[in-house]
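Novice: take this sequence and fold it.
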Amino acid sequence: MSKPLEGKVSVVTGAASGIGLATAKRLVKDGSIVFIADLHEDALAKAVSEIGSNAIPIVADVSKVSDIKKLFETVKDSPKGGRVDVLFANAGIAAAAPIGSISEELYDRIFSVNAKGVLFTVQEALPLLGKGSSVILTSSIDNFKGLPGYSLYGATKAAVRSFARTWTADLTKSRGIRVNVVSPGPIVTPMFEAGAGEVKAKIIASQVPIGRNGRPEEIANVVAFLASDASSFIAGAEIQADGGLAQI
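Specialist: Sure, this is the predicted structure:
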């Protein structure tokens, strides 16, 4: 049997760890060549060693448009690339700062990666995206829930959710490019562990109806579905993969 992404070319940002790494592994397993982009060169090299030869690493900081341009120039010129069938705009950062203590520097840093980075990642990919391509954005259940101290993060993730709606209007009917969003709940990634700590992570897990925090591979499964033809009638949608945390 053929694999669902056999012969496809994918690009994953924020791919050196967490959800991005798990997704890159899954897309390769499903038959795709995957260009993995991340800020950290050493972590990218480790990721390639885990994924295999069908992962092509590219060092890129998505807060810099010049880096994003170079990313897609590399994909375009690569013998294994030349086009993009699946784009997972996943790179993101989080930091806590309650209103009253938010600095301009923190605002610029979070919005530059989480909102600006997503926007220009998709925009620079457009010349390589054809009819039937799938664009998946990483938002968060924080795009509609108020998490204390995370107003900047939540606002950027709300912007990402909005992008998917508008870009569906811009791209789906006219070019056949589907844009969807996956919004994870608490997922055990290096970023989550650094922000929550062991005690808080256990408290959060106790609030999840399924009874635990999620695994990166569980989000990768959702992305793989949205990347494949199995989701061919889904556009502009948000899939909340949160163990039920935001649903009750």
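Novice: could you use CA atoms for every contact and neighbour count after this?
Specialist: Fine.
Novice: next, the nearest residue to residue 176 once chain neighbours are set aside: secondary structure please.
Specialist: Once flanking residues are discounted, residue 176 sits nearest to residue 131: 4.5 Å by C-alpha to C-alpha, 6 or more residues apart in numbering. Per DSSP: H, G, I helix; E, B strand; the rest coil, the local secondary structure of residue 131 is strand.
Novice: what's the burial count for residue 131?
Specialist: 14 (other C-alpha atoms under 10 Å).
Novice: could you list every residue that touches it?
Specialist: Residues in contact with residue 131 (C-alpha atoms under 8 Å, 6 or more residues apart in numbering) are 175, 176, 177.
Novice: would you map the helices across this protein?
Specialist: 18-29, 41-51, 65-77, 104-111, 117-125, 151-175, 190-207, 216-227 (DSSP state H).
Novice: I have a second one here; can you model it like the first so I can compare?
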Amino acid sequence: MKKLADKIVVITGGNSGIGKATAKLFAKEGAQVVITGRRQSVLDSALQEIGSGAIAISGDVADIAHHQAVADEVQRRFGRLDVYMANAGYINLTGSNEVTVEDYDRHFAINTRGVFFGVQAIVPLLSEGGSIILTSSMAATKVLDGHAAYAGSKAAVAAFARNWTLELRDRKIRVNVLSPGPVETAILSKLGIGEAELPGFVDMMAGMIPAGRLGQAEEIANAALFLASQSGSFVNGIELLVDGGMALT
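Specialist: Okay, here's the model as predicted:
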């Protein structure tokens, strides 16, 4: 039997990278998938890959009104939600002395505020026994060069999860944090690192991982499936590191 048969799922940032890989896997496992993202053309392309009747809602998670629009559309179409994955994120690697106010605000608007108000808007629709997955990063607990603003914005997510786990316990809604290590996705080209320096950066990161390589988006998706499905039914309020052991180095 498919692990997410007849489940309604929303994945923010489901048009690329980890979000898209997760959307594809969830759809394969029987879920009705709803993805969100900023660019309609990218969403349309992702829908072609996801298939299974997936739908897309365009908008920016930094825009508070977008979250209510998502909730309203899910209510109109399905009347409920079973899994919410707050996955959309932003990263720009910059030393603390060079972080601008605009870049700082963008990190926190997307990675922190967007998560908080996305969950706030969607919780009334969540079924009893539903699952919330918050995508953070192992960088929230491991110090890495140039990650201060990003790490700070992601560290708050674990605090949200701990509070929501208790706040939502009467409805048996599980809240967990998924924290990937470095993953081979298109976001590598958006880290503020020059194209010439990128291969060296990837090799350096791989050298810090006991597994000896960067992760694949599909591997993170498998972990998300565990948290979303009955396989993880007694897992609640945790931070699951999916980092090839990098946190140990």
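Novice: between the helices of the first structure, which one is nearest to residue 244 of the first structure?
Specialist: Comparison of those against residue 244 of the first structure by C-alpha to C-alpha identifies helix 190-207 as nearest, at 9.3 Å.
Novice: buried stuff in that closest one?
Specialist: Residues of helix 190-207 of the first structure classed as buried: 196, 201, 204, 205 (neighbour count, 16 or more other C-alpha atoms under 10 Å).
Novice: which one of those residues is nearest residue 69 of the first structure?
Specialist: Out of those, the member with the shortest distance to residue 69 of the first structure (by C-alpha to C-alpha) is residue 196, at 33.9 Å.
Novice: ok, the closest one - contacts?
Specialist: Per C-alpha under 8 Å, 6+ apart, neighbours of residue 196 of the first structure: none.
Novice: can you check the one 3 residues further on too?
Specialist: Under the criterion of C-alpha under 8 Å, 6+ apart, residue 199 of the first structure has no contact partners.
Novice: okay, and stretch 95-104 of the second structure goes to which residues in the first structure?
Specialist: Under TM-score structural alignment, stretch 95-104 of the second structure corresponds to residues 98-107 of the first structure.
Novice: neighbour-wise, which of the contacts of residue 131 of the first structure leads?
Specialist: residue 177 (22 neighbours).
Novice: how close does that one sit to residue 6 of the first structure?
Specialist: Note on residue 177 of the first structure: its distance to residue 6 of the first structure, by C-alpha to C-alpha, to the nearest Å, is 19 Å.
Novice: follow-up on the earlier one: so which of the helices of the first structure is the most packed in?
Specialist: Counting by mean count of other C-alpha atoms under 10 Å, helix 18-29 has the highest mean neighbour count of the helices of the first structure, with a mean of 24.
Novice: in space, what's closest to residue 19 of the first structure - neighbours in sequence excluded?
Specialist: residue 216 (4.6 Å).
Novice: that neighbour -> the second structure?
Specialist: Correspondence of residue 216 of the first structure to the second structure, assessed by TM-score structural alignment: residue 217.
Novice: how about the contacts made by its match?
Specialist: Residue 217 of the second structure touches 17, 18, 21, 22, 183, 184, 185, counting by C-alpha under 8 Å, 6+ apart.
Novice: in contact with the fifth one, which residues?
Specialist: With C-alpha under 8 Å, 6+ apart as the criterion, the residues that contact residue 183 of the second structure are 214, 215, 216, 217.
Novice: now those residues in TSV, with distance to residue 155 of the second structure?
Specialist: Output for those, formatted as TSV (distance: C-alpha to C-alpha, whole Å):
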residue	distance to residue 155 of the second structure
214	22
215	21
216	23
217	21
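Novice: among the residues you listed, which one lies nearest to residue 166 of the second structure?
Specialist: Closest to residue 166 of the second structure, out of all of the contacts of residue 183 of the second structure and judged by C-alpha to C-alpha, is residue 217, at 30.0 Å.
Novice: which part of the second structure lines up with stretch 142-153 of the first structure?
Specialist: With TM-score structural alignment applied, stretch 142-153 of the first structure matches the range 139-150 in the second structure.
Novice: show me which residues of the matching stretch are buried.
Specialist: Across stretch 139-150 of the second structure, burial judged by 16+ other C-alpha under 10 Å covers 139, 140, 146, 147, 148, 149, 150.
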